[in-house]
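K.L.:
pasting a predicted model and its sequence here:
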Amino acid sequence: MKNSLKPKYDMRLLFSCLFLVSFFSVFSQEETTPKIEPVVKIDSLYREDQFYFSVTYNLFTNAPTGLKQDKFSVGLSGGFLRDMPINKKRTIAIATGIGLSYQNFYQNLTISKDASGALVHGVTDYNEFVTNRFRQYLVDVPLEFRWRNSTYESYKFWRIYGGVKFSYMFSNKSVLDNGETTYKITNNPYIAKFQYGVYLATGYNTWNIYVYYGLNPLFQAVKTNEGETVGVKTINAGLIFYIL
């Protein structure tokens, strides 16, 4: 009798083991592996470091009697600015950098030489010469205070940038053709090598209005034929473009 029951118990034990194995197998298949998402870091320390390029119309202010400008006097400048935010939202910053400028002036302030070779500066009527122009080349160091409503997600924003610009004129040249003689004066010693002024740039995204006003006179210890001091200062007005 005992021998006949043993196979039955063995079969029951076998079926019980198979059932448990199948149960755990199904249970384990229902478990899902969690999906690993990449971590996206928000740049909370972004800067508005920028290359800039400007195109301006150049004007003289504080001019002596009779001085007038002719044609389009163009100015070009470009450089790089390093942005240094000073508030948590990074909407207020200080920036400085370095750049180069080319300034061209067409006017009737003539520069020639007398019989002894000394330089002569005078305000001359336009019908007394064929062409007269003055060019200068400068290294610029701007220092500006910045406000903008930018974020780390967008490069399109409103801005108001203003500051001071210090410039060193490393070269200048004037050319006067009076119909008989052409005077080419290079590196006129009476022109101020160090120049400085204030400026403002405001606009949206890439396009911005730019105005610069020179604070020191362009010429030093120069008088016209009439004995009037040449204390002209410069104004540059045009567009400035910022490129990240």
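P.N.:
That came in fine, so what should we check first? Predicted model, so just to flag it, every value in this text is computed and none were measured. Numbers count the residues shown, from 1 in each chain.
K.L.:
from now on I want contacts and neighbour counts done on CA atoms only, so please keep to that.
P.N.:
Noted.
K.L.:
count residues in the vicinity of residue 217, would you?
P.N.:
For residue 217, the number of neighbouring residues by other Cα atoms under 10 Å comes to 18.
K.L.:
can you confirm it is in a helix?
P.N.:
No. Residue state for residue 217 (DSSP: H, G, I helix; E, B strand; the rest coil) corresponds to coil; a helix is not indicated.
K.L.:
was I right about it contacting residue 229?
P.N.:
No. Counting by Cα atoms under 8 Å, residue 217 does not reach residue 229; the two are 10.6 Å apart.
K.L.:
just confirm residue 64 contacts residue 231, I think it does.
P.N.:
Yes. Applying Cα under 8 Å as the test, residue 64 and residue 231 come out as touching, 7.4 Å apart.
K.L.:
so who does residue 6 touch?
P.N.:
Residue 6 sits next to no residue when contact means Cα atoms under 8 Å, 6 or more residues apart in numbering.
K.L.:
doesn't it belong to a helix?
P.N.:
Yes. When classified by three-state DSSP, residue 6 is found to be part of a helix.
K.L.:
distance check, it against residue 144.
P.N.:
Between residue 6 and residue 144 the distance is 98 Å, computed by Cα to Cα, to the nearest Å.
K.L.:
just residue 63 next, same as before
P.N.:
If you measure residue 63 against residue 144 using Cα to Cα, the figure is 28 Å.
K.L.:
if you count surrounding residues, which of the two has more?
P.N.:
A side-by-side neighbour count of residue 63 and residue 144, using other Cα under 10 Å, places residue 144 first with 22 against 17.
K.L.:
what kind of secondary structure is the more buried one in?
P.N.:
Residue 144 falls in the strand class when you classify it by three-state DSSP.
K.L.:
these two touch, right, it and residue 197?
P.N.:
No. Assessed by Cα under 8 Å, residue 144 is found out of contact with residue 197, at 11.7 Å.
K.L.:
need the residues touching each of the two.
P.N.:
Common neighbours of residue 144 and residue 197 (criterion: Cα under 8 Å, 6+ apart): residue 164.
K.L.:
now the strands for this structure?
P.N.:
50-61, 74-85, 92-106, 109-113, 119-123, 131-148, 158-177, 182-186, 194-204, 207-214, 233-243 (DSSP state E).
K.L.:
second structure for comparison follows:
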Amino acid sequence: MKLRSLVVLISAFITNFICAQSDTLVVVEADEKYFEDQFYIGLNYNLLTRAPSDIGQSSFSYNFIVGFIKDLPINRRRNIGFGLGAGLSISSIYSDLLADKDENGNIFYQEIPDDFSYNRNMLKMNFVEFPIEFRWRNSQSDNYRFWRIYSGIKFSYLLSGKSKLVTDTFKFTFDNPDIRNIQYGVYLSFGYNTWNFYAQYDLSNVFEDDKFTVDGEALEPRIFKAGLIFYIL
């Protein structure tokens, strides 16, 4: 009877030990294989830099972004890595830089005269974008609230670009071929959990090279974007 009891006790101990090791192994594997793949959505303010002299902005020039980023960790803890993504971007810039088009299809640019009344003058651009970023965070597989710093470069391909002028009496809109098809910039996002600050500076000009105002001033504006970006697991 004692031997039988001892065998049962040892068997129970071994079974419990194996189960415990199995549970531990599952946790380790989960820690070593999780990814921070994320959808993102953001809203930013567009600030026009390096614009021609006397050109100012009006209304709220905005940039809306949405997309997905694939996480590529490079260390065992999986808190450092890279991210590759794809998404869409919509940008509007309200300013007093007027783009006009003559009957021959030639486009020219000038400051809107002070005595000219209008409701809005806008440059609107839609892009497909491809961010490539370096990522740091203090996350864990079972913790979705953490600090992050993501920084990288973003390439954007123009889907459509329009110039639009609206007054009380008419609306003038046309596709603007002077907008640069491929644009790129550097960006940084940092924050905690869902809420994160976002900033991007475009290294490429908004327009193609060798574009000038009617006064002969080079047209080489760039955009600085600042706002919020939200990450959704």
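P.N.:
That came through fine. Keep in mind that what you see is a predicted model, and the values were worked out from it rather than measured.
K.L.:
map residue 158 of structure 2 across to structure 1 for me.
P.N.:
With the correspondence set by TM-score structural alignment, residue 158 of structure 2 lines up against residue 169 in structure 1.
K.L.:
that match against residue 137, yeah?
P.N.:
Yes. Taking contacts as Cα under 8 Å, residue 169 of structure 1 lies within contact range of residue 137: 5.7 Å.
K.L.:
what count of nearby residues applies to the residue nearest to residue 215 of structure 1 when sequence neighbours are not counted?
P.N.:
Computed as Cα to Cα, 6 or more residues apart in numbering, the closest residue to residue 215 of structure 1 that is not its neighbour in sequence is residue 197, at 4.8 Å. Residue neighbour count, defined by other Cα under 10 Å, stands at 18 for residue 197 of structure 1.
K.L.:
again with residue 215 of structure 2
P.N.:
The tally of other residues near residue 215 of structure 2 (other Cα under 10 Å) stands at 10.
K.L.:
residues contacting it?
P.N.:
For residue 215 of structure 2, the contact set (Cα under 8 Å, 6+ apart) comprises residue 110.
K.L.:
and it, what pairs with it in structure 1?
P.N.:
With the correspondence set by TM-score structural alignment, residue 215 of structure 2 lines up against residue 226 in structure 1.
K.L.:
how many residues are close by the match of residue 158 of structure 2?
P.N.:
Counted with other Cα under 10 Å, residues neighbouring residue 169 of structure 1 total 19.
K.L.:
what is the neighbour count of the residue lying closest to it once chain neighbours are set aside?
P.N.:
What sits nearest to residue 169 of structure 1 in space, not counting adjacent residues and going by Cα to Cα, 6+ apart, is residue 138, at 4.2 Å. By the criterion of other Cα under 10 Å, residue 138 of structure 1 has 21 neighbours.
K.L.:
what of residue 7 of structure 1?
P.N.:
Look at residue 7 of structure 1: counted by other Cα under 10 Å, it has 11 neighbours.
K.L.:
from residue 13 of structure 1, how far out is it?
P.N.:
On the measure of Cα to Cα, residue 7 of structure 1 and residue 13 of structure 1 end up 10 Å apart.
K.L.:
then residue 184 of structure 1?
P.N.:
In this structure, residue 184 of structure 1 and residue 13 of structure 1 are separated by 115 Å, where distance is defined by Cα to Cα.
K.L.:
what do we get in structure 1 for residue 64 of structure 2?
P.N.:
Per TM-score structural alignment, the equivalent position to residue 64 of structure 2 in structure 1 is residue 76.
K.L.:
give me the residue at the spatial middle of structure 1.
P.N.:
residue 52 (2.8 Å; Cα atoms, centre = their mean).
K.L.:
isn't that residue right next to residue 76, touching?
P.N.:
No. With contacts defined as Cα under 8 Å, residue 52 of structure 1 does not count as touching residue 76, sitting 10.8 Å away.
K.L.:
ok so, going back, give the contact list for the match of residue 158 of structure 2.
P.N.:
By Cα under 8 Å, 6+ apart, the residues touching residue 169 of structure 1 are 136, 137, 138, 139, 192, 193, 194, 195.
K.L.:
next, give me the two most distant ones among those residues.
P.N.:
Using Cα to Cα, the two most remote members of the contacts of residue 169 of structure 1 are 139 and 192, lying 13.4 Å apart.
K.L.:
comparing the two, which residue is more hemmed in?
P.N.:
residue 139 (20 against 15).
K.L.:
so what does the more buried one match up with in structure 2?
P.N.:
Aligned partner of residue 139 of structure 1 by TM-score structural alignment: residue 128.
K.L.:
do you know how far that match is from residue 68 of structure 2?
P.N.:
Here residue 128 of structure 2 is placed at a distance of 12 Å from residue 68 of structure 2 (Cα to Cα).
K.L.:
any residues in contact with both of these two?
P.N.:
The contact sets of residue 128 of structure 2 and residue 68 overlap at 86, 87 (Cα under 8 Å, 6+ apart).
K.L.:
for the equivalent of residue 160 of structure 1 over in structure 2, which non-adjacent residue is spatially closest?
P.N.:
Under the alignment (TM-score structural alignment), residue 160 of structure 1 maps onto residue 149 of structure 2. The spatial neighbour of residue 149 of structure 2 that comes closest, neighbours along the chain excluded (Cα to Cα, 6+ apart), is residue 190 at 4.4 Å.
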